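>>> My questions concern the predicted model and sequence given below.
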Amino acid sequence: MIWTTKTHELAATTCQHTGASCPALERMLVALCGALDTARDMTEEDFEITGDSLLDGCTRHCPARFFASHDRIRVFCEVDTAAERSGLDRFADALLSSDAKAQPADHLPHRPCSFGEAIPLSAA
């Protein structure tokens, strides 16, 4: 699913468990967009927040890892806290970026059941 807010263009994949979009993931992406937009004037360009959370409202109570900066926000659902960011980013890039290198999915030990990305409209 792809949609736009006043500040970001967002994309989210279908949940592999439910076969539908995840409203909890979508809410988390929108909340992170709002937080980063609010913080923009008070932070440096390289400001970033990362963390782990449980998706409130997810029927499976999936854990989520997020990486949010002024350039890009990504949320990965149902991944272990030990999952390496570089592998998760390569996985997301393979699905969302037209110039990303292909990679076998079995090279990622912690494949997300769903993920979302938000890019500021000024960069989209």
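Everything's here; your move.
>>> C-alpha only now, for contacts and for neighbours.
OK.
>>> the helices in the chain, which residues?
Taking DSSP state H to define them, one finds helices in the chain at 23-39, 85-96.
>>> could I get these as a markdown table with distance to Ala64?
Below are those laid out as a markdown table (distance: least, CA to CA, whole Å):
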| stretch | distance to Ala64 |
| --- | --- |
| helix 23-39 | 8 |
| helix 85-96 | 12 |
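>>> deepest of those helices, which one?
By mean neighbour count, with neighbours taken as mean count of other CA atoms under 10 Å, helix 23-39 ranks first of the helices of the chain at a mean of 18.
>>> also this one, for the comparison:
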Amino acid sequence: MKRTSNHKITICTSCKHQGTNCRPGYELIERLRNAIETAGDSVTESFEISGVACMAGCGRPCTVAYHGTRKATYLFGDIDPETDIDDLVSFARQYAHLHDGWCSSVDRPGKLRQTTLARVPAAIIAIEDDQALVS
């Protein structure tokens, strides 16, 4: 039986460094998968890591999103596959333990303090009690 992950990391695969054909997203996916696997038990939740064609962060390659069930989503830009892996793994560790995914910029590791493009609150669906609707 395949285990389903409650946490996902999505990386843009179409971002290019300005003036080049370099698309660092694929390299970042491979490096991050290896680093998460190496981290083992220190990253207590299982993260699914995948690529997507575009996350509209073209001016800030590579863009990386962290999202989880009933948690805020984060979008980071200007991520370098060679230098930012430790910060991404540290944030995965942190994000896995955040009940609602919410943290301030000063609590994010290293470079991620300055490269946050967006924090999107979790979708909350309000369910009204049927009896409250009866008048």
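That came through, no problem. Predicted model only: the values in this text are computed from it and were never measured.
>>> Could you get me the TM-score between them?
For this chain pair, the superposition-based TM-score is 0.38 by TM-score structural alignment, normalised by the length of the first structure; 71 aligned residues with a CA RMSD of 3.8 Å.
>>> re the thing from before, closest one to Ser69 of the first structure among the helices of the first structure?
helix 23-39 (7.1 Å; CA to CA).
>>> what packs against that closest one?
strand 8-12, strand 63-69, strand 73-77, strand 114-120 (3 or more CA pairs under 8 Å, 6 or more residues apart in numbering; DSSP states H and E).
>>> Now do the second one against helix 23-39, angle only.
Orientation note: strand 63-69 of the first structure sits at an angle of 30 degrees relative to helix 23-39 (axes from the mean of the first three to the mean of the last three CA atoms, to 10 degrees).
>>> With the last one instead?
Orientation note: strand 114-120 of the first structure sits at an angle of 30 degrees relative to helix 23-39 (the same axes, to 10 degrees).
>>> what's the single longest helix in the second structure?
helix 25-39.
>>> Okay, buried residues for that one please.
Gly25, Tyr26, Leu28, Ile29, Leu32, Arg33, Ile36 (16 or more other CA atoms under 10 Å).
>>> Make TSV from the residues you listed and add distance to Asp86 of the second structure to it.
What follows is those, written out as TSV (distance: CA to CA, whole Å):
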residue	distance to Asp86 of the second structure
Gly25	16
Tyr26	17
Leu28	12
Ile29	13
Leu32	9
Arg33	12
Ile36	10
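>>> Can you tell me which of the residues you listed is closest to Glu48 of the second structure?
When these are compared against Glu48 of the second structure (criterion: CA to CA), the nearest one is Arg33, at 8.7 Å.
>>> what's near enough to touch the closest residue to the closest one other than its chain neighbours?
Spatial nearest neighbour of Arg33 of the second structure, chain neighbours left out: Ile49 (6.7 Å); criterion: CA to CA, 6 or more residues apart in numbering. Ile49 of the second structure sits next to Lys8, Ile9, Thr10, Ile11, Ile29, Leu32, Arg33 when contact means CA atoms under 8 Å, 6 or more residues apart in numbering.
>>> now these in JSON lines, with distance to Leu88 of the second structure?
Output for the contacts of Ile49 of the second structure, formatted as JSON lines (distance: CA to CA, whole Å):
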{"residue": "Lys8", "distance to Leu88 of the second structure": "12"}
{"residue": "Ile9", "distance to Leu88 of the second structure": "10"}
{"residue": "Thr10", "distance to Leu88 of the second structure": "12"}
{"residue": "Ile11", "distance to Leu88 of the second structure": "11"}
{"residue": "Ile29", "distance to Leu88 of the second structure": "11"}
{"residue": "Leu32", "distance to Leu88 of the second structure": "8"}
{"residue": "Arg33", "distance to Leu88 of the second structure": "11"}
